[in-house]
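# predicted model, plus sequence, below.
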Amino acid sequence: PADTPEDKSETVGLALPQVEVKISDVVTGDSVPLGEQGEICARGYLVMTEYFRNPEASAATVDKDGWLHTGDLGTMDQRGYVRVTGRLKDMIIRGGENIYPREVESVIFTHPKILDVAVVGVPDEVWGERVVAVIRWKDESDQPTAAELVEFCTERLARHKAPKEWFSAEAFPLTGSGKIQKYRIASLVGEGAYGVVS
């Protein structure tokens, strides 16, 4: 009850009593410095021991030190408040660089002509993955060009994070609870189901 409205709306709060939370490097598993993004991990009495009759999934989720790897990306501030910034499985690896779709999407959302966006990684023979954006427009008759969108992004993001391919969609595939199914969007891009923004 004593938390500020900003903390209540922008963070998931503090760890519960007798529970440890850390933000770990997605490669090494070591704790990252405060404010840096990594995987949210938890350890304590409420963490499961294992998946029922599934030792492979158990080993992939709970490490030897008892840390449960949530698959969520986040940051922790100096007060211990945690912000969720994305999903590890959505992370794009391009030429050895980790690109977080939510970071790219938050920039694209600020474009005045864009209603909604989903950023996904699609396979690339040279770089491993390519960064692709699928857009829903506020006004179908008033769309910027792909070159304008790339320029908009590169003014606000590192060049390697900016999508080089842009597609338009009338709607995104959703789960029953209304979450965007990014794996389906990546498949639909590969199938040529979306219109190309030129």
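It's in. What you see is a predicted model; the values in this text were computed from it and never measured.
# only C-alpha atoms for contact and neighbour calcs from this point on.
OK.
# do a quick rundown of the strands in the protein.
Counting by DSSP state E, residue ranges of the strands within the chain are 19-24, 38-44, 68-76, 82-87, 92-94, 97-99, 114-124, 128-137, 165-168, 195-196.
# center of the chain, which residue is that?
Centrality entry for the chain: nearest residue to the mean C-alpha point is residue 86, 3.2 Å, by CA atoms, centre = their mean.
# put this beside the first:
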Amino acid sequence: VMVSGGSPVPPKLHERVEAAFGCPLTSLFGQTELSPSLTASSPDDSAADRTETSGRPLPQVEVRIIDPQTGDVAPIGHDGEVQARGYQLMLGYVGQDDATARTILADGWLRTGDIGHLDSRGYLRITGRLSDMIIRGGENLYPAEIEAALTRHPAVAEAAVFGLPDDHWGEIAAAAIRLHPDTAQIDAADLKAHCRKLLSPQKTPSNWFVVEAMPLTPSGKVQKYTLKDGALSGRLRRID
């Protein structure tokens, strides 16, 4: 069995890895504050559950989804902040009482800062980071869902979606993509048409950029603030 973690694995890459090694690829979701795992998929899960979800909560661990605007528990299938409670929860950040109070609520629930939803079986799907959420005309857009759709395009090797300011909508979705090496050329119309087959209109990015490589943190996560700065300053190459 193989295990992945840190960020979602695109479905096409998931299939390639399983075909290359001849065994199931499962996923873990968590963070250091949870020592460090919260949910996991099983080798016995279906290919769809291993590919599209982060599995179910580990034994003796509670998970809930909280609407970030109302603070109420979200219904099954609705996106919100993933919160967790269990034996593996950290005691706190050393010497940072204020940060601990912002992260661990009085009743013991930890705010992960991740956005996702639970289905009726208890499988968790992560759709983005609360800090990455794009608010377009009052509607919450979650980059992970849009990125997953983009990587299904045969020319797109990697995608990162982020928000840009807009006078009318307040904020709009923009996408930076890394193309497969054998891709000669691509235009925005092609990418938009692909997204419209999989996403509703408001989730389709309005601005498109291409990069040779994604800017990464030391742990391998995409630095979306760097992409946003590059788009606003004109350093990123725009696709028209």
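Yep, it's here. Quick caveat: nothing in here was measured; it's all calculated off a predicted structure.
# related to what we said a few turns ago, and of the strands of structure 1, who's closest to residue 4 of structure 1?
strand 82-87 (14.1 Å; CA to CA).
# residues contacting the closest one, please?
Around strand 82-87 of structure 1, the neighbours that count as contacts under CA atoms under 8 Å, 6 or more residues apart in numbering are 10-14, 37, 71-76, 100-103.
# wait, which of those residues is closest to residue 25 of structure 1?
Of all the contacts of strand 82-87 of structure 1, residue 25 of structure 1 sits closest to residue 37, with 8.0 Å by CA to CA.
# contact partners for the closest one?
By CA under 8 Å, 6+ apart, residue 37 of structure 1 lies in contact with 23, 25, 73-75, 85.
# over to residue 159 of structure 2?
By CA under 8 Å, 6+ apart, the contact list for residue 159 of structure 2 reads 147, 150-151, 175-178.
# next one: residue 185 of structure 1
The neighbourhood of residue 185 of structure 1, defined by CA under 8 Å, 6+ apart, consists of 120, 172-173.
# report the buried members of these.
The neighbour count (16 or more other CA atoms under 10 Å) marks 120, 172 as buried among the contacts of residue 185 of structure 1.
# returning to what we had before: for the contacts of residue 37 of structure 1, which two are the farthest from each other?
25 and 85 (14.2 Å).
# re the thing from before, could you find the counterpart of the residue nearest to the centre of structure 1 in structure 2?
Following TM-score structural alignment, the counterpart assigned to residue 86 of structure 1 within structure 2 is residue 128.
# now that match: how far from residue 142 of structure 2?
With distances taken as CA to CA, to the nearest Å, residue 128 of structure 2 is found 5 Å from residue 142 of structure 2.
# ok, now residue 127 of structure 2?
6 Å.
# next: residue 154 of structure 2.
22 Å.
# give me the neighbour count for the equivalent of residue 138 of structure 2 over in structure 1.
In structure 1, residue 138 of structure 2 lines up with residue 96, judged by TM-score structural alignment. Neighbourhood size, residue 96 of structure 1 [other CA atoms under 10 Å]: 10.
# ok, residue 96 of structure 1 - contacts?
Going by CA under 8 Å, 6+ apart, residue 96 of structure 1 touches residue 127.
# redo that, cut-off 10 Å
By CA atoms under 10 Å, 6 or more residues apart in numbering, the contact list for residue 96 of structure 1 reads 127-129.
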